[in-house]
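*Asks:* below is the sequence, then the predicted model.
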Amino acid sequence: MKIKEVIVVEGKDDTVAVKRAVEADTIETNGSAVSESTLAQIELAQERRGVIIFTDPDYPGERIRHIISKRIPACKHAFLPKKEAISKNLDDLGVENASVEAIREALLHAKEENEHFLEVVTWQDLHDAGLIAGPTSRKRRERVGDLLRIGYANGKQLHKRLQKFRITATEFAEAMERVFEEEKKS
């Protein structure tokens, strides 16, 4: 599988993991203090080939994603569920721990932000679905983020991501239906 966009990752181990899964070029941020020269490289890559931001599903990864998105808003985003990014001994979370299949799946479903998308999933929809301020809300948000391939987020961030990645009310409803079905089975 060949990816035409340049994939932005956090470090060398992530590059190795990505290149095991797909044929692609990467840019490494080398941590969450993204340098000006790295941002300039990402800007050029976006202009010439497009960019997919593929960071770890943790706070530093989200920080990097935010820094890049603020400067270069047209990038695509690939998200890896936390369960796919945990090392075998459960002490490390990162892209480098993911299987070839999980990396391919995340990159295949990379989504582009759109700040001008008309809101279709409302804040009230999130409340009604039990995704805000309930005993199971965190677990539900995590599962919805996995199903919609937009990553885990708190309630406010989830609402923003649903808009950014143009998740339709139908897609949201289908994901919530699956969450409720899974809860009934467990």
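*Replies:* Structure's in. What do you need? Owing to the predicted nature of the structure, the values given are computational and were not obtained by experimental measurement.
*Asks:* C-alpha from now on. contacts and neighbour counts both.
*Replies:* Will do.
*Asks:* just the element for G31, please.
*Replies:* Under the criterion of DSSP states H and E, G31 resides outside all helices and strands.
*Asks:* number of residues surrounding it?
*Replies:* 14 (other CA atoms under 10 Å).
*Asks:* the closest residue to it other than its chain neighbours - how many residues pack around it?
*Replies:* Nearest residue to G31, sequence neighbours excluded (CA to CA, 6 or more residues apart in numbering): E10, at 5.7 Å. For E10, the count of nearby residues is 26 (other CA under 10 Å).
*Asks:* let's bring in a second model and compare:
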Amino acid sequence: MKQKPRIDAVIVVEGRDDTIRLRTFFDVDTIETNGSALTNATIETIRQVQKERRVIVLTDPDYAGEKIRTKLSQALPEIEHAFVLRDDAHDHRGKIGVEAASAAALQHALGHVQTAQAAVETFSWQAMIDFGLVGNKQRRRFVAERLHLGEVNAKQCFKRLNMFGVSEDAVADVLKEWNE
């Protein structure tokens, strides 16, 4: 029997089905938030685990997943983030989320982990406009996929570019690919 790859970090997921899906492909430890019912006790558990191990948030690419991610980011600014894309996280029944993601999509997400930077603006709103990231969903999605920002609207894109310390030059380099 082939041994599953070990993930040394603890992965924060929304629920039991997400844990089951990850354990199908990986030897991994998880903490479940019980969906959007994320409690202060769970946040404290994550805080304690973070003292000993890396902790990566991997929530569904939907409103509830984003809400959980935001709450965790506010409470634990050093937490790491992995994003599975909506297109890569659905099954034949129409279910969208980590529990429906393929092994390749999960491996890709966990291979491109982002860590929040100090609160310094590296990317301006004017640059968002200048680069055509406001009002052009396809262009914004292209940038978000290349920079591993997850599913984002314009406001989320702006916040994540700054949260992860992405420079305007880095976005300009990505957009060179768009123009090819």
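*Replies:* That came through, no problem. Just so you know, these numbers come straight off a predicted model, no measurement behind them.
*Asks:* quick one: TM-score?
*Replies:* TM-score of the superposed chains, computed with TM-score structural alignment, normalised by the length of the second structure, equals 0.90; 176 aligned residues with a CA RMSD of 1.5 Å.
*Asks:* quick revisit: hang on, the residue nearest to G31 of the first structure packs against V34?
*Replies:* No - E10 of the first structure lies out of contact with V34 (CA atoms under 8 Å); the separation is 9.4 Å.
*Asks:* the second structure: which residue goes with the residue nearest to G31 of the first structure?
*Replies:* Alignment note (TM-score structural alignment): E10 of the first structure maps to E14 of the second structure.
*Asks:* gap between that match and R47 of the second structure?
*Replies:* 17 Å (CA to CA, to the nearest Å).
*Asks:* what does F25 of the second structure give?
*Replies:* Taking CA to CA, one finds F25 of the second structure at 26 Å from R47 of the second structure.
*Asks:* give me the element P73 of the first structure is part of.
*Replies:* Going by DSSP H and E, P73 of the first structure is not part of any helix or strand.
*Asks:* mean distance between the one helix or strand Q157 of the first structure maps to and the second structure after superposition?
*Replies:* Per DSSP H and E, Q157 of the first structure falls inside helix 155-164. Compared with the second structure after the fit, helix 155-164 of the first structure shows a mean deviation of 1.1 Å (mean CA distance after the TM-score superposition for the first structure).
*Asks:* what comes up buried for that helix?
*Replies:* G155, L158, H159, K160, R161, L162, Q163, K164 (16 or more other CA atoms under 10 Å).
*Asks:* what separation do you get for the aligned residue in the first structure for F131 of the second structure and Q46 of the first structure?
*Replies:* Counting by TM-score structural alignment, F131 of the second structure lines up with A129 in the first structure. The spacing between A129 of the first structure and Q46 of the first structure, counted by CA to CA, is 36 Å.
*Asks:* how about V144 of the first structure, nearest residue that isn't a chain neighbour?
*Replies:* Ranked by CA to CA, 6+ apart and with sequence neighbours excluded, the top spatial neighbour of V144 of the first structure is A175, at 6.1 Å.
*Asks:* correct me, but that neighbour touches R149?
*Replies:* No - with contact defined as CA under 8 Å, A175 of the first structure and R149 do not form a contacting pair (10.5 Å).
*Asks:* measure V152 of the second structure to Y63 of the second structure for me?
*Replies:* Taking CA to CA, one finds V152 of the second structure at 11 Å from Y63 of the second structure.
*Asks:* how about G165 of the second structure?
*Replies:* Taken as CA to CA, the span from G165 of the second structure to Y63 of the second structure is 23 Å.
*Asks:* the top strand by length along the second structure: how far from the chain's middle?
*Replies:* Using DSSP state E to define each element, the second structure has its longest strand at strand 6-13. Counting by CA atoms, centre = their mean, to the nearest Å, strand 6-13 of the second structure is centred 13 Å from the centre of its parent chain.
*Asks:* got it, and stretch 102-118 of the first structure?
*Replies:* Distance, centroid of stretch 102-118 of the first structure to centroid of chain: 7 Å (CA atoms, centre = their mean).
*Asks:* helices along the first structure, start to end?
*Replies:* 12-21, 36-48, 59-71, 82-85, 100-108, 123-128, 137-148, 155-164, 169-185 (DSSP state H).
*Asks:* out of the ones you listed, flag the one nearest E5 of the first structure.
*Replies:* helix 36-48 (7.9 Å; CA to CA).
*Asks:* that older thread, looking at V152 and Y63 of the second structure, which one has more neighbours?
*Replies:* Applying other CA under 10 Å to V152 of the second structure and Y63 shows that V152 carries more neighbours, namely 20 against 11.
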